[in-house]
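below are the sequence and a predicted model; questions follow.
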Amino acid sequence: MQVIIVGCGKVGRNLAEQLQAEDIDITLVDVIADKIDDLCENIDAMGIVGNGASINTLMEAGVDTADILIAVTASDELNLLCCLIAQKANHCQTIARVRNPIYEKEIGFIKERLGVTMIINPEFAAAQEISRLLRFPSAIKIDTFARGRVELLKFKVLPEFKLDGMSVSQISDAFRSDILVCAIESRDNVSIPGGDHIIHDGDMVSILASPLNAAAFFRKIGLKTNQVKNCIIVGGGTISYYLAHALLDMKIGVKIIEQNKNRCEHLSELLPDATIINGDGTNRSLLLEEGLSESESFVTLTNLDEENVFLALFAKSISDAKLVAKVNRLEFDDVIDSLDIGSVIYPKNITADYILQYVRATQNSIGSNVETLYHILDGNAEALEFAIREESAVTYIPLAELNLRKNLLLGCLNRNGRIRIPRGQDMIQVGDTVIIVTTHKGLRDITDILEK
């Protein structure tokens, strides 16, 4: 498969690094030669210096034979123009990053009339992820499958849960909850556990379950499951707008602190039910005055990673609020995770996961598609949802009889909207969607779960 990436910023770079592991021919296009040179030193790709909206540049990049063109420059309009030209030149599939809220209601028109195959909005996707966390504040991370019917939730094991020293199978028996423990991160390692794996206080545990069953399990171990009542957001950018809109729809009180007066006036017009404060969100006195110590949630969305992390640490020291911090730089994620500041959102990762999911689905040719894909365990594992289109080597055979690969869990079966944690005698059927959690990278078809 041949993929052209136009734009070698943070998203383009992250995407190129991930696609390199997919055995894909990558061509990079950017107007800045240094970006191309730097990226081509680290990954096996061809680089073209030029404007991605120029037909001559795209022809030099091989658009006439490309399978997919992905435009992720800083300009929405340039991304759309790149896709339009590529589609006219070759009828290849096209993916555009489009961030401006003004286009949000026009996505259908853009895809239908301009022929853009897929539109990615990182800010909207990040806001949706944050809103899920504020709906279920005890979780550190929530990923959704089966159109929201199944969730992958990560939480930290605390002493008051009384889970320390229990095995995974004992937890299932003791709490009688229809959940599956599918990943555990401890100080020493990350793993996809078997039934005899022992859980300890301080571990990060990820479970698969329906929202109802997950809530029931969390109540049994003493975790708060009610959504927050109010939220303070520092930074009034695009993510803040999308997030505030979602939270207001959930009847959650919203207060946005933004330093730019013109932006505050604009947000006041767009979000009449939110409280917009013109001020410095890093000012300690202002935060205390606006009720940070009593707030149920605090989200830091400034343009500076350091500010976001620092503010979350400050909030942690004076309140019990659910904390969410946005981080753009991916290089120091292990350091940030060690600070234990609650939930950290990486918009660049969200974008790359969506695009990678689509690319992998288009590579498939054996009767099942990758519907959903998330990188978990700090990128050491993947959680994937496959839609089963036709019979194969894994269908209509009891799961206990399948020769599954090691370090792989078959997590959930979704059959006609009914969610089930599968047992040994269950079978995968045509029409199902199946959720897999594995440390094996690059699964493209459901038959890849079998030992070769």
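Nice, I can see it.

going by C-alpha atoms from here, please, whenever you check contacts or count neighbours.
Will do.

helices of this protein, residue ranges please.
10-20, 33-42, 55-61, 76-90, 107-114, 122-135, 168-175, 211-221, 238-249, 261-270, 284-289, 305-318, 333-338, 347-363 (DSSP state H).

please render the ones you listed as a markdown table that adds distance to Q429 to the earlier fields.
A markdown table is the format used below for the helices of the chain (distance: least, Cα to Cα, whole Å):
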| stretch | distance to Q429 |
| --- | --- |
| helix 10-20 | 30 |
| helix 33-42 | 42 |
| helix 55-61 | 42 |
| helix 76-90 | 36 |
| helix 107-114 | 32 |
| helix 122-135 | 31 |
| helix 168-175 | 26 |
| helix 211-221 | 23 |
| helix 238-249 | 36 |
| helix 261-270 | 47 |
| helix 284-289 | 54 |
| helix 305-318 | 46 |
| helix 333-338 | 39 |
| helix 347-363 | 19 |
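
tell me which of those helices approaches V49 most closely.
helix 33-42 (5.7 Å; Cα to Cα).

now the closest one against helix 10-20, angle please.
30 degrees (axes from the mean of the first three to the mean of the last three Cα atoms, to 10 degrees).

what packs against helix 33-42?
Here helix 33-42 touches strand 25-30, strand 46-49, going by 3 or more Cα pairs under 8 Å, 6 or more residues apart in numbering; DSSP states H and E.

can I get the helices of the chain in CSV with mean neighbour count and distance to A383?
Listed next are those as CSV, based on neighbours: other Cα atoms under 10 Å; distance: least, Cα to Cα, whole Å:
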stretch, mean neighbour count, distance to A383
helix 10-20, 20, 15
helix 33-42, 14, 26
helix 55-61, 18, 33
helix 76-90, 21, 29
helix 107-114, 14, 27
helix 122-135, 22, 16
helix 168-175, 15, 19
helix 211-221, 16, 17
helix 238-249, 20, 25
helix 261-270, 15, 36
helix 284-289, 13, 38
helix 305-318, 18, 27
helix 333-338, 12, 19
helix 347-363, 20, 11
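
what is the burial count for V394?
21 (other Cα atoms under 10 Å).

take a look at this one as well, against the first:
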Amino acid sequence: MKIIIVGDGKVGYTLTDKLSREGHDVTVIDNNPAALKNTTDRHDVIGIAGNGATFSVQQEAGADKADLLIAATSADELNLLCCMVAKKLGTQHTIARVRNPEYSEQMSYLKDELYLSMHINPELAAAEEISRILRFPSVIKIEPFSKGKAELVEIRLAEGNPLIGVSLNALQNKFQVKVLVCAVKRGEAVYIPKGDFVLEENDKISISASPSEISALFRKLNLVQYKVKNVMIAGGGRIAYYLTRQLATMGIKVKIIENDPERCRELTSLLPATMVIYSNASDKEMLHEEGLEDMDAFVALTGLDEENIIISLYASACGVPKVITKVSNIAFPAMLEKLGLDTVVSPKDITADQIVRYVRAMENSVGSSMESLYKIANGEVEAMEFRIRSGLPFLGTPLKDLRLKKEVLIACIVRNGKTIIPGGNTTIEAGDSVIVVTANEDVRDLMDIVD
């Protein structure tokens, strides 16, 4: 596909990296020649210096023949204008990054009038992911599928966990739950496990099942299911604003630490029920005065990765049960794990995954369409949800008779609102939602899972 990306910042660069790796014809527009040179030196893409909202620059980029234009600059208004110009020139699909809360709330009403195929808000998406984790603080990550009918959760097997030493063949009978372990991160290695795989201490495992079955498993594993009631947030940016609003609906009390006095006044006005503290989040005396040790969770959302990592480590050392860290550039995820920071959120990666899902859905073959796409196991494994339509060649064929590619697992099927953990005799039928977990980079469509 021919794709134009306007804006070569964090989100734009991440999109360029992911979409060019998937073989798309990518053109990047930015008014910073130095940033463009860095991108074109590292990726097989075309770079055009200029204003991406002008007809002349978009014409030079080939917008009249483009399948998709993604506007990911730092200015919402510019992104919307880029998409309108692209549609006028003949681009088939457009996606705009819209971050301002005032605009974001209106996008569902204005999408058609603004010629948008999709709008994305990295900060809102990050807040939603953090909110999901705080509902189930025992997990590292939780991803919903099929409108919440199925979930994929990631946990680490700490010392004494009853799953240690259990083979996957024996798991369901031993614990009397219908779940499937679909990916395991062990040290630097990642496995799509088979039935004879035996779990070990410190494994990071991804489990798929219905929410009720996952809750039943957690009870049998004696995983602490405490309810988060008090949260401290370091940094008062947009993510903090969106997250606080979501947590308020869950009855959770929030304290925000922000070092910009003007932003403190804004937040106090926007969130009158929330305590906003004007201070530096790295001031440990202040953290203790504000009750750090009494918090159920600590979320580091400052604008500096280094500060987020340091204050997260300090919160963890002070005994806060759940610590979540925002990191924009996750260059060394294994290092963060070794430091004890398991729950890390990257807004740009969440956004990029949403757009990659949309792009793959545009490419999907007759018979299925991609509904969801998540990265698990430190981004080394993909979990994809496909909605099945008639026309798929292997409809009605038992899974045991399908020649699945290596590193591919059908983790879950949702049929008529019921979640099925598949066995050898299970079939895929029209109307199903099928969740595929894979470490095979060649799998982008449901047709790709079979040899």
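Okay, I see it. This is a predicted model, so every value here is computed, not measured.

one step back: so which of the helices and strands packed on helix 33-42 of the first structure is nearest A361 of the first structure?
Closest among these, once you apply Cα to Cα, is strand 25-30, at 16.3 Å.

average offset of that closest one relative to the second structure?
On superposition with the second structure, the mean distance recorded for strand 25-30 of the first structure (mean Cα distance after the TM-score superposition for the first structure) is 0.6 Å.

show me what counts as buried in that strand.
I26, T27, L28, V29, D30 (16 or more other Cα atoms under 10 Å).

cool, stretch 287-306 of the second structure as well?
L287, L292, E293, M295, D296, A297, F298, V299, A300, L301, T302, D305.

out of the residues you listed, who's nearest G50 of the second structure?
So of those, ranked by how close each gets to G50 of the second structure (Cα to Cα), first place is D305, at 29.9 Å.

wait, that closest one sits on A331?
No: assessed by Cα atoms under 8 Å, D305 of the second structure is found out of contact with A331, at 11.1 Å.

what about V324 of the first structure, how many neighbours?
V324 of the first structure - counted by other Cα under 10 Å - has 25 other residues nearby.

quick revisit: of the buried residues of stretch 287-306 of the second structure, which belong to strands?
A297, F298, V299, A300 (DSSP state E).

let me see the contact set for the second one.
Looking back up the chat, that one is F298 of the second structure. V231, M232, I233, A234, S312, A315, V320, K322, V323, I324 (Cα atoms under 8 Å, 6 or more residues apart in numbering).

also the first one?
A297 of the second structure makes contacts with L134, V228, N230, V231, M232, V320, P321, K322, V323, I324, as judged by Cα under 8 Å, 6+ apart.

which one of the residues you listed is nearest to S104 of the second structure?
L134 (23.4 Å).

which residues touch the closest one?
V228, A297.

neighbours of N260 of the first structure, how many?
14.

for it, which non-adjacent residue is closest in space?
N278 (6.8 Å; Cα to Cα, 6 or more residues apart in numbering).

neighbours of the one you found, how many?
Around N278 of the first structure there are 16 residues (other Cα under 10 Å).

against L247 of the first structure, how distant is it?
20 Å (Cα to Cα, to the nearest Å).

relative to I207 of the first structure, which of the helices and strands packed on helix 33-42 of the first structure is closest?
Once those are compared by Cα to Cα, strand 25-30 is nearest, at 35.1 Å.

other SSEs contacting that closest one?
Partner elements for strand 25-30 of the first structure (3+ Cα pairs under 8 Å, 6+ apart): strand 2-6, helix 10-20, helix 33-42, strand 46-49, helix 55-61.

mean shift between the shortest one and the second structure?
The one in question is strand 46-49 of the first structure. Relative to the second structure, strand 46-49 of the first structure is 0.9 Å off (mean Cα distance after the TM-score superposition for the first structure).

quick one: that strand to chain centroid distance?
Distance, stretch centre to chain centre, for strand 46-49 of the first structure: 29 Å (Cα atoms, centre = their mean, to the nearest Å).

can you list contacts of it?
26-33, 36-37, 40, 57, 60-61.

same deal with the longest one?
Residues outside helix 10-20 of the first structure that contact it (Cα under 8 Å, 6+ apart) are 5-6, 26, 39, 43-44, 72-73, 329, 348-349, 351-352, 355-356.

returning to that earlier point: CSV for the contacts of F298 of the second structure, including distance to D112 of the second structure?
Putting the contacts of F298 of the second structure into CSV (distance: Cα to Cα, whole Å) gives the following:
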residue, distance to D112 of the second structure
V231, 38
M232, 39
I233, 36
A234, 37
S312, 42
A315, 45
V320, 45
K322, 41
V323, 40
I324, 36
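
just among these, which is most surrounded?
Neighbour max across these (other Cα under 10 Å) = A234, 29 neighbours.

my guess is it meets L304, correct?
No: the criterion here is Cα under 8 Å, and A234 of the second structure misses it with L304 at 11.0 Å.

once you drop chain neighbours, what's closest to G236 of the first structure?
The nearest residue in space to G236 of the first structure (Cα to Cα, 6+ apart) is E258, at 5.2 Å.

and the gap between that neighbour and E104 of the first structure?
Taken as Cα to Cα, the span from E258 of the first structure to E104 of the first structure is 23 Å.

one more: D378 of the first structure?
For D378 of the first structure, the distance to E104 of the first structure - Cα to Cα - is 31 Å.

how about C412 of the first structure?
32 Å.

what's the answer for I199 of the first structure, then?
With Cα to Cα as the criterion, I199 of the first structure and E104 of the first structure are 44 Å apart.

same question, G7 of the first structure
22 Å.

who's more crowded, those two?
G7 (25 against 13).

how about the more buried one, what's its partner in the second structure?
Matched across to the second structure, G7 of the first structure falls on G7, judged by TM-score structural alignment.

I'd say its match and T27 touch.
No: contact between G7 of the second structure and T27 fails when scored by Cα under 8 Å: they sit 10.7 Å apart.

need the contact list for the nearest residue to G165 of the second structure once chain neighbours are set aside.
Counting by Cα to Cα, 6+ apart, G165 of the second structure lies nearest to L199, which is 5.3 Å off, once chain neighbours are set aside. Counting by Cα under 8 Å, 6+ apart, L199 of the second structure touches L163, I164, G165, V166, S167, L168.
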